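# Sequence below, structure please.
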Amino acid sequence: MYIQSATEPGDSGHPNEDFCATAQPASGHGGALVLLDGVTPPAGDDGCVHGVPWFTARLGGALLELSGSLTDVPLSECLARAITRTAASHRTTCELSHPRTPQATVVCARWSEHTVEYLVLCDTVLLIRHQDGTVRPVLDDRLEQVLAAARTAPPGGRAARVEGLRNAPGGFFTAAADPAVAHRAVTGTVPRAEVRALAALTDGASRWTEVFRLGDWTRLFGVLEEAGPHGLIARVRAAERADPAGTVHPRGKIHDDASALLALTGG
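Coordinates of the predicted model:
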């Protein structure tokens, strides 16, 4: 795999809550990528003395290590173990039962000579470009389903309705302190020979398609291949600046942390 990545905070005065990393053995026959998007908590106490950037770095690093070293263990179990390890590292100092304890959305992919495995949890995105040129998005759309349903609720109750379905049956799931959510992730395997390239995006980068509607997933992949992850993020920033109040393209944050990763098989 030939890999390019970029990550950029939405606000230069605020730490980047994304995590983006890859690992490849010296043989070059396998590897793994991990992309996390930390969930920004509301203003106030979230029960943790460390903060979201610390959490995503710990969880992302543990997941990268485990997915790269435990090649016979499913990615969902690697994520469960990474959550357990991260929770143990701050259980004595932080209130992990707090509903907004630090948490993140997750994309992980792992490849060998023969297969490509993947895991997606919440609204991060994995794109698979097949050898015939088609692009297949791997999406966990449960958050979008919850948000769509919440739009029918009275304005004052929408936020509470969404929060009530976070990490709950019938709702959506993020990686926080409970390892059981790892087994709620969208997972799968495809033959390595069928894969030309992979792309992983946090929702700050995927808004090029999902919010600004500048092109479908195939066109987004083309931007990544032509301009690289930095070029995609630059285009997202330009779209954000063109709609500074979010009136044309409503969004929770005018500028969000954005991360993108492109991995080419060379085939």
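# going forward, measure contacts and count neighbours with C-alpha atoms only.
Will do.
# For the stretch 101-250 of the chain, just list every one of the helices.
142-150, 158-164, 203-210, 217-242 (DSSP state H, counting those that start in this stretch).
# The last one: what's the following helix or strand?
Right, the one you point to is helix 217-242. strand 258-264 (DSSP states H and E).
# For that following strand, name the packing helices and strands.
strand 2-8, strand 18-23, strand 195-201, helix 203-210, helix 217-242 (3 or more CA pairs under 8 Å, 6 or more residues apart in numbering; DSSP states H and E).
# The third one: which residues count as buried?
Along strand 195-201, these residues count as buried under the neighbour rule (16 or more other CA atoms under 10 Å): 195-201.
# Same check on the longest one?
Judged by neighbour count using 16+ other CA under 10 Å, the buried positions of helix 217-242 are 217-218, 220-221, 223-225, 228-237, 239-240.
# How about the fourth one?
Buried residues in helix 203-210, counted by 16+ other CA under 10 Å: 203-209.
# helices or strands up against that helix?
helix 217-242, strand 258-264.
# buried sites along the shortest one?
I take that to be strand 258-264. 258-264.
# and residue 137, how far is that from residue 261?
14 Å (CA to CA, to the nearest Å).
# tell me the centre residue of the chain?
Nearest to the mean C-alpha position of the chain, by CA atoms, centre = their mean, lies residue 124 at 3.3 Å.
# here's the other one to compare against:
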Amino acid sequence: MLRVIPAVPTMRVDACSVAAPGQPDNEDQTLQYGDLVAVLDGATAPAGFDTGCRHGPAWYVRRLTARLTLAAATAPADPLAALLAEAVRAVRGDHDGDCDLGHPGTPSSTVCLLRRTSGHLDYLVLCDSPLIVDVAGQVGVVADDRLAATMDRLWQREPPATDTRQEADYRRAVQWQRQHTNTPDGYWVAAADPAAADRALSGTLPLTGPGRVRRAALLTDGATRAVDLFGLVDWPGLLDLLATAGPAELIRRVRAAEAGGDSSAGGDGSAGGDGHGGSDSTVSPATVPGHKRHDDATAVFCLFDGG
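Next up is the predicted model:
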């Protein structure tokens, strides 16, 4: 008897990563190596706070991306958490002896990984760079919200002095965040401890059959602003925008919204008519507590054909 082996869907990838306006370095990075794709977002070092390290977040995220690529080349079948742990361990060795890797402000990065295999997708999400997936027409979000939950506990326990949060509130928030970095009662991020990789959200999704993944997006929080800060689109609308206009157009609209302009102008004409709120934005990040006016923005869109 002949057995029909279903074809493995192809994966088409479109990516864009743009530094925040006026910033010399992009602290976001993308990775595509074979069937592995990723986005990483380095944590900006707050002004006036020591990090214990002479290297900045841009250096760290670039090294981590390079080490992830090497780990994937060396052991392509290893679990994603094992690849990330090996990459973090290797970057520890890339620091020189003057760096205090036990310092709570040591350079760190979020990580979102997606890997196509013979019939499924493996994913890993660590800290606030989410994965958006279209599974059989239903859009879902794999998001690690432990950082946000940690900071919410601070503000509930010690409310800010004003609605706009003054310098004292900002410094208190940074100190609180550092106290709870890579701790069981806080949040986890790729930094100097390889054990953080095992605390990531991970799983497997089908690539064949009626319940298969059709589209996916890996995003840094500079790109998720289109949904969670400005409300330009919802998550299904974001995937539709990426499919029709691409990641560069998504980021262009975020920049327009940050500047207070019309985020729906230009493009391929799909902005205002996609039914998901692609309209003028009157929200300025400068007026929203906890948000920078601009941020590095990165989006990777994956389309799976066949299956």
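# Superpose the two chains and report the TM-score.
For these two chains in superposition, a TM-score of 0.91 is obtained (TM-score structural alignment, normalised by the length of the first structure); 259 aligned residues with a CA RMSD of 1.7 Å.
# Kindly reformat the helices and strands packed on strand 258-264 of the first structure as CSV containing distance to residue 157 of the first structure.
As requested, those are arranged in CSV below (distance: least, CA to CA, whole Å):
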stretch, distance to residue 157 of the first structure
strand 2-8, 33
strand 18-23, 29
strand 195-201, 30
helix 203-210, 24
helix 217-242, 28
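# mind listing the strands for the stretch 1-150 of the first structure?
2-8, 18-23, 31-38, 104-111, 115-121, 125-130, 135-138 (DSSP state E, counting those that start in this stretch).
# any idea what residue 71 of the first structure aligns with in the second structure?
Using TM-score structural alignment, the partner of residue 71 of the first structure in the second structure is residue 76.
# ok, now which ones touch its match?
By CA atoms under 8 Å, 6 or more residues apart in numbering, the contact set of residue 76 of the second structure is empty.
# Give me the distance between it and residue 53 of the second structure.
31 Å.
# What's the match for the residue nearest to the centre of the first structure in the second structure?
Per TM-score structural alignment, residue 124 of the first structure is aligned with residue 129.
# again, but for residue 179 of the first structure
Under TM-score structural alignment, residue 179 of the first structure pairs with residue 194 in the second structure.
# can you put the helices and strands packed on helix 203-210 of the first structure in a markdown table and add distance to residue 43 of the first structure?
Converted to a markdown table, these look like this (distance: least, CA to CA, whole Å):
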| stretch | distance to residue 43 of the first structure |
| --- | --- |
| helix 217-242 | 23 |
| strand 258-264 | 21 |
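# Out of the ones you listed, which gets nearest to residue 162 of the first structure?
When these are compared by CA to CA, strand 258-264 sits nearest residue 162 of the first structure, at 22.9 Å.
# how about the closest one, which residues of the second structure does it hit?
With TM-score structural alignment as the criterion, strand 258-264 of the first structure aligns to 297-303.
# ok now the matching stretch, how far from the chain's centre?
Centroid separation between stretch 297-303 of the second structure and its chain, computed with CA atoms, centre = their mean, to the nearest Å, is 10 Å.
# So which residues make contact with that stretch?
In contact with stretch 297-303 of the second structure (CA under 8 Å, 6+ apart) are residues 11-20, 28-30, 38-39, 214-223, 239, 242-243, 246-247, 251.
# By how much does it deviate from the first structure on average?
Stretch 297-303 of the second structure differs from its equivalent in the first structure by a mean of 0.6 Å after superposition (mean CA distance after the TM-score superposition for the first structure).
# residues contacting the residue nearest to residue 180 of the first structure when sequence neighbours are not counted?
The spatially closest residue to residue 180 of the first structure, leaving aside those adjacent along the chain, is residue 80, at 6.6 Å (CA to CA, 6 or more residues apart in numbering). Taking CA under 8 Å, 6+ apart, we find residue 80 of the first structure in contact with 178-183.
# Over to residue 27 of the second structure?
Going by CA under 8 Å, 6+ apart, residue 27 of the second structure touches 19, 41-44, 57-58, 61, 296.
# Now list the buried members of these.
By 16+ other CA under 10 Å, those give 19, 41-43, 57-58, 61, 296 as buried.
# which one of these sits closest to residue 69 of the second structure?
Distances from residue 69 of the second structure to those, taken by CA to CA, are shortest for residue 61, at 12.3 Å.
# Identify the residue spatially nearest to that closest one, adjacent ones excluded.
residue 42 (5.5 Å).
# For residue 119 of the first structure, see how far away the corresponding residue of the first structure for that neighbour is.
Aligning on TM-score structural alignment places residue 42 of the second structure opposite residue 38 in the first structure. As judged by CA to CA, residue 38 of the first structure and residue 119 of the first structure stand 17 Å apart.
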